[in-house]
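Q: Quick check, what structure comes out for this input:
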Amino acid sequence: MDQRYGEDIYITDGQKRVVISEKNSIVELGTSEYLLDNKLVRIGKHSLKRILQRVGSDSFETLITIIDRIKIMNHVHKAQWKGYPQLSYTLKLENDPNRFKISISFEPSEIENHTLKVITVSNVRSSDFSSIPKENMEQRINENPILVEKMEKIKERLKKL
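A: Here you go, the predicted structure:
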């Protein structure tokens, strides 16, 4: 875990197909908004930092666009062990001229067999997200339904103290 990067793990073509199949079984459960709202796809803290740095926004719309991209990715570029119980898998779309990559892992869940966790995004160019308007790094809580819900939960906890 002290290493900057994980250890690459060799996986066979058959194992890569299983990873894509498992990813598809999760993302086929609904729209990107549904997947994010119901925590079937989670965005890790590290991923949020990288998205903000590399894309320029971590808005709800940006996260939905990233999940939309995960849905169409059809190739496992590599697998890595980073010291956690789960392996991480870097996905890409075959023949993608932008070479856009997203690293994910699968986590056990009480809701479904697994949930998908976004670990990081890489090889991002501004043209990759041309449909996403660039915006200030600032975001109002009431503009994001996820943040509104989290703030309500925090308020309830504070009332109990």
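Q: CA atoms for contacts and neighbours, from now on please.
A: Fine.
Q: Now for E149, how many residues are close by?
A: 13 (other CA atoms under 10 Å).
Q: whoops, I mixed them up, Q80
A: Counted with other CA under 10 Å, Q80 comes out at 19.
Q: Helix, strand or coil: sort out it for me.
A: Using DSSP: H, G, I helix; E, B strand; the rest coil as the criterion, the local structure at Q80 reads strand.
Q: Could you also give me the structure for this second sequence? I'd like to compare it with the first:
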Amino acid sequence: MTNPYIPPPPPAVRPAPGWARKRYALPALALALFLGAGIGAGGGEKTTDAKPAAASPAPTRTVTATATATVTQTPEPEPAPTVTVTKTVTATRTVTAEPGAGGGSDDDSSVPDTEVHYGNCSEARAAGAAPIHRGEPGYASHLDRDDDGVACDA
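A: Below you'll find the predicted structure:
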């Protein structure tokens, strides 16, 4: 049985690309440039037959800069005026007229009903009524958050 697959052709030998030849030439040229610049900048030694001049003292000038920072303390701001908020709590008392003799009412209580309404717990606390238990005057379900029978408890 013969192999149905054709093997790939062997790789051809190609000459090196142009950039491969430059990888040796360019660094060598750069090195030569830096060496030449370094030698040229050195200046070499100059020989002269003249005697060196005697050193004479010369006055030197020194400049000194001094910076002074001044800190000004700002006055402490005055406290804001105290604001007092006053809420008025209204208590409503409902008084029913007592029926006359022989009236048709079954209510024999002689104590008038008192209804107290608080808009929120702040009003109840301001009136000194908090906490309010279920059945007491001023209790309302909207004041009892957890529905445990105690309004404005905490």
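Q: Need the TM-score between these chains.
A: Here the superposed chains carry a TM-score of 0.16, computed using TM-score structural alignment, normalised by the length of structure 2; 49 aligned residues with a CA RMSD of 5.9 Å.
Q: which other helices and strands contact the helix or strand encompassing L116 of structure 1?
A: Using DSSP states H and E, L116 of structure 1 maps to strand 114-122. When contacts are defined as 3 or more CA pairs under 8 Å, 6 or more residues apart in numbering; DSSP states H and E, strand 114-122 of structure 1 sits against helix 13-27, strand 41-43, helix 45-55, strand 101-108.
Q: list the buried ones in it?
A: H114, T115, L116, K117, V118, I119, T120, V121 (16 or more other CA atoms under 10 Å).
Q: Nearest to D68 of structure 1, out of the helices and strands packed on strand 114-122 of structure 1?
A: Closest to D68 of structure 1 of those, according to CA to CA: helix 13-27, at 9.0 Å.
Q: helix or strand right after the closest one?
A: Where DSSP H and E defines the elements, the next helix or strand beyond helix 13-27 of structure 1 is helix 32-37.
Q: list the helices and strands that following helix packs on?
A: By 3+ CA pairs under 8 Å, 6+ apart, helix 32-37 of structure 1 packs against helix 60-72.
Q: Same question for the helix it packs on: list its buried residues.
A: F60, T62, L63, I64, T65, I66, I67, R69, I70, K71.
Q: want to throw those into TSV with distance to Y89 of structure 1?
A: As requested, the buried residues of helix 60-72 of structure 1 are exported to TSV (distance: CA to CA, whole Å):
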residue	distance to Y89 of structure 1
F60	23
T62	21
L63	19
I64	20
T65	19
I66	15
I67	15
R69	15
I70	12
K71	14
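Q: Tell me the one of those nearest E156 of structure 1?
A: Using CA to CA, the buried residues of helix 60-72 of structure 1 come closest to E156 of structure 1 at F60, 23.7 Å.
Q: my read: V118 of structure 1 touches H46, true?
A: No: assessed by CA atoms under 8 Å, V118 of structure 1 is found out of contact with H46, at 9.0 Å.
Q: Can you name the next helix or strand after the strand or helix carrying L33 of structure 2?
A: Element membership for L33 of structure 2, per DSSP H and E: helix 18-42. Note on helix 18-42 of structure 2: by DSSP H and E, the next helix or strand toward the C-terminus is strand 91-93.
Q: which parts of that following strand are buried?
A: Under 16+ other CA under 10 Å, strand 91-93 of structure 2 has no buried positions.
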